[in-house]
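Peer 1: predicted model follows, preceded by the sequence.
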Amino acid sequence: MRRRTLFESSPLGTLRREVDRLFHRFMPPASTGEMLRHPLEHIGCSWLHAYPPTNVWEDNGTLYLEAELPGMREDEIDVTISGHELVLKGTPKPEEMPEGATPLIRERDVPSFSRVIHLPVEIDQAKITATLENGILTLTMPKTESARSRQIKVRPVAGAV
């Protein structure tokens, strides 16, 4: 005897069945290891893993950016700024296998990337610093004097009661 669930005939049950159907349509059972390594590539989503995860924050005088770039070296990273646009590019050199070696599993290739990040304020471009430590790229970007917030004192009008 088939057991019925609470939502089987409700709109939520219909939604669940539709999501399951779509999932099985676009994510068929993997017959090769390639599907397990890059499950979204076969539906045109290889770009999902091509951007490094990034955090951007600010304090009164400075904007900061951290991007995860594991395994990359300084000479593989390009950072440029033009106006309010910061461009991060990375072109990792492929790992070479020893001569005569036949790769059995190769999962550590990192794709090249290019990412444009809009900066909300003017940056003093001459004072930007960039460091790479333990796979984390850190940019310190001082704001221009005009972009810094400042307190405006409110004064009474002379002669006003």
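Peer 2: Received it, and whenever you're ready, just let me know what you need.
Peer 1: every contact and neighbour count from this point should use C-alpha atoms.
Peer 2: OK.
Peer 1: how near is the residue nearest in space to the middle of the chain to Glu68?
Peer 2: The geometric centre of the chain, computed from its C-alpha atoms, lies nearest to Pro53 (Cα atoms, centre = their mean), at 3.1 Å. Counting by Cα to Cα, to the nearest Å, the gap from Pro53 to Glu68 is 6 Å.
Peer 1: ok, Met35 - how many residues close by?
Peer 2: Neighbours of Met35 under the rule other Cα atoms under 10 Å: 15.
Peer 1: below is an additional structure, to be compared with the one above:
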Amino acid sequence: MQIKDMLPWARKDLPAESRSDDDSPIASLQREMNRVFDSFWSGAGRPFGNLPAAFATGAPRTDVVETEDGVEVTVELPGMEEKDIEVTLTDEAVTIRGEKKIERKEEKKGYYVSERSYGTVFRTVPLPSGVDSDKAEAKFRNGVLSVHLPHSSEARAKVKKVAVKSA
């Protein structure tokens, strides 16, 4: 056997192997794992039935924005009413809790259906120092809770602008 026979590019009688990344066993395994996780998290077998996905995970979608006036916390609580929501405030954090109970009974000739779904959501948002908890306000409209936490007058007085100079 000559050296040129051992060089892979010199072999003309064998077809070149072509394997794209999609054909590799690792890529196939990754696709299968993605499919399994996607089907698991897509809501199949959710423990709280028809309640929104936020109730199943326990953490509602939340936006936190700090403005010049204070901190704005916005929480999505679809399907809830004011009576289902509790907002508590400490010096370090604001906690939003909601509990929804849905019961449905249907009875007609030949069958009887009774379904119950219970879900609890909560979210604790850490707060910066200088929030005036006595002036906090919470408003609920169309499934969205907005909590306004104004800065205290002492915190506003401590804010100073720093001049930026070129280096």
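Peer 2: Sure thing, it's come through. Because the structure is predicted, anything quoted here is derived from the model rather than measured.
Peer 1: could I get the TM-score for this pair?
Peer 2: The TM-score (TM-score structural alignment, normalised by the length of the first structure) is 0.66; 136 aligned residues with a Cα RMSD of 3.5 Å.
Peer 1: if we can go back for a sec, check contacts around the counterpart of the residue nearest to the centre of the first structure in the second structure.
Peer 2: Aligned by TM-score structural alignment, Pro53 of the first structure pairs with Arg61 of the second structure. Shown in contact with Arg61 of the second structure (Cα atoms under 8 Å, 6 or more residues apart in numbering): 54, 75-76.
Peer 1: can I get those in JSON lines with neighbour count and secondary structure?
Peer 2: Written out in JSON lines, the entries for these read as follows (neighbours: other Cα atoms under 10 Å; DSSP: H, G, I helix; E, B strand; the rest coil):
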{"residue": "Ala54", "neighbour count": "17", "secondary structure": "helix"}
{"residue": "Val75", "neighbour count": "21", "secondary structure": "strand"}
{"residue": "Glu76", "neighbour count": "18", "secondary structure": "strand"}
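Peer 1: which of those residues still touch in the first structure?
Peer 2: Compared against the first structure with both residues aligned by TM-score structural alignment, their matches' Cα atoms under 8 Å, these retain 75-76.
Peer 1: any chance you could map the strands in the second structure?
Peer 2: Here the second structure has its strands, by DSSP state E, at 62-66, 70-76, 85-89, 93-108, 111-126, 137-141, 144-150.
Peer 1: between the ones you listed, which one is closest to Gly43 of the second structure.
Peer 2: The closest of the strands of the second structure to Gly43 of the second structure is strand 111-126. By Cα to Cα, the value is 14.6 Å.
Peer 1: which of the residues in that closest one are buried?
Peer 2: Neighbour-count burial for strand 111-126 of the second structure, with 16 or more other Cα atoms under 10 Å as criterion, is recorded at 118-125.
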